[in-house]
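Peer 1: please find the sequence and the predicted model below.
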Amino acid sequence: MTVRLRRIYEPPEPEDGLRVLVDRLWPRGVSKDAAHVDQWPKALTPSTELRKWYHAGEGSYEEFRGRYEAELADPEAAELLDGLRESARTQTVTLLTASKNPEESHASVLAGLLGD
């Protein structure tokens, strides 16, 4: 099982496999053609409220992680997460985000959950 974490601003690589955008908003300055995104499951992204709360610096990454994992328990999100887990069992899945620090973002939380 291979799950990669990359910024959407980096050029696609052959090793990316299934490219999944995990941001709720389309990233600025990136055309849909240039992005080479295979899936954009918005129900897997943090809610607007949670995203704004975290970016305002009101809580720690650990608290964000817990709140985000609670949101992922929603049936639609859980079903999409299961589908990505299945994909990751047979091919490389690359989670794409515009986050400046993907390792401390929702994309990192998703990557960890895909390994479960």
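Peer 2: Sure thing, it's come through. Residues are numbered from 1 along each chain as shown.

Peer 1: alpha carbons only for contacts and neighbour counts from here, please
Peer 2: Will do.

Peer 1: can you pull the buried residues of the lengthiest helix in the chain?
Peer 2: In the chain, with assignment by DSSP state H, the single longest helix is helix 75-90. Across helix 75-90, burial judged by 16 or more other CA atoms under 10 Å covers Ala77, Leu80, Leu81, Leu84, Arg85, Ser87, Ala88.

Peer 1: A further structure is provided below for comparison with the first:
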Amino acid sequence: MADLRDVLVIKRIYDEAADDDGYRILVDRLWPRGVSKERARLDLWLKEIAPSPPLRTEFAHMRERFEDFRRSYQAELERNPAVEQLLELAAGKKRVTLLYGARDPEINHARVLLEFLLGAGSADK
């Protein structure tokens, strides 16, 4: 089986879709503004894995709240059955691109999700 670090990547949904994206999964709870379904070229929209609405609202993509957000979102992910679904799906793929709509490539839930999945995947092996 491929190492999850070689399989899972994150990318803004506003960036152009590419063939090497592999299996494309939107991991936002809300559909991104201005992106058509055709342009998104999604294989799956897994809203269940996104942060809860109260957590998303509290974070509001503010840098000073990111560490608290990271801890809270990781706690949500520990109880989220969609994590297992995503790990099982990734196990059978060469590349899985987790798509997000946030502007900041460093301060967003997809980065926290990727870190969590890489940790969870290596813990099982």
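Peer 2: In hand now; what should we look at? None of the values given here were measured: they were computed from a predicted structure.

Peer 1: toward the C-terminus, what is the element adjacent to the longest helix of structure 1?
Peer 2: Sequence-wise, the next helix or strand downstream of helix 75-90 of structure 1 (DSSP states H and E) is strand 93-97.

Peer 1: all helices of structure 1, in order?
Peer 2: Defined through DSSP H, the helices belonging to structure 1, from first to last, are 32-35, 48-55, 61-71, 75-90, 106-114.

Peer 1: out of those helices, flag the one nearest Lys42 of structure 1.
Peer 2: For the helices of structure 1, distance to Lys42 of structure 1 was read as CA to CA. The smallest value, 8.7 Å, belongs to helix 75-90.

Peer 1: contact partners for the aligned partner of Tyr100 of structure 2 in structure 1?
Peer 2: Using TM-score structural alignment as the criterion, the counterpart of Tyr100 of structure 2 in structure 1 is Thr97. Under the criterion of CA atoms under 8 Å, 6 or more residues apart in numbering, the contact partners of Thr97 of structure 1 comprise Leu5, Arg6, Arg7, Ile8, Leu21, Val22, Asp23, Ala107.

Peer 1: now with 7 Å, please.
Peer 2: Residues touching Thr97 of structure 1, when contacts are defined by CA atoms under 7 Å, 6 or more residues apart in numbering, comprise Arg6, Arg7, Ile8, Leu21, Val22, Asp23, Ala107.

Peer 1: same for the longest helix of structure 1, what does it pack against?
Peer 2: Using 3 or more CA pairs under 7 Å, 6 or more residues apart in numbering; DSSP states H and E as the contact criterion, no helix or strand is in contact with helix 75-90 of structure 1.
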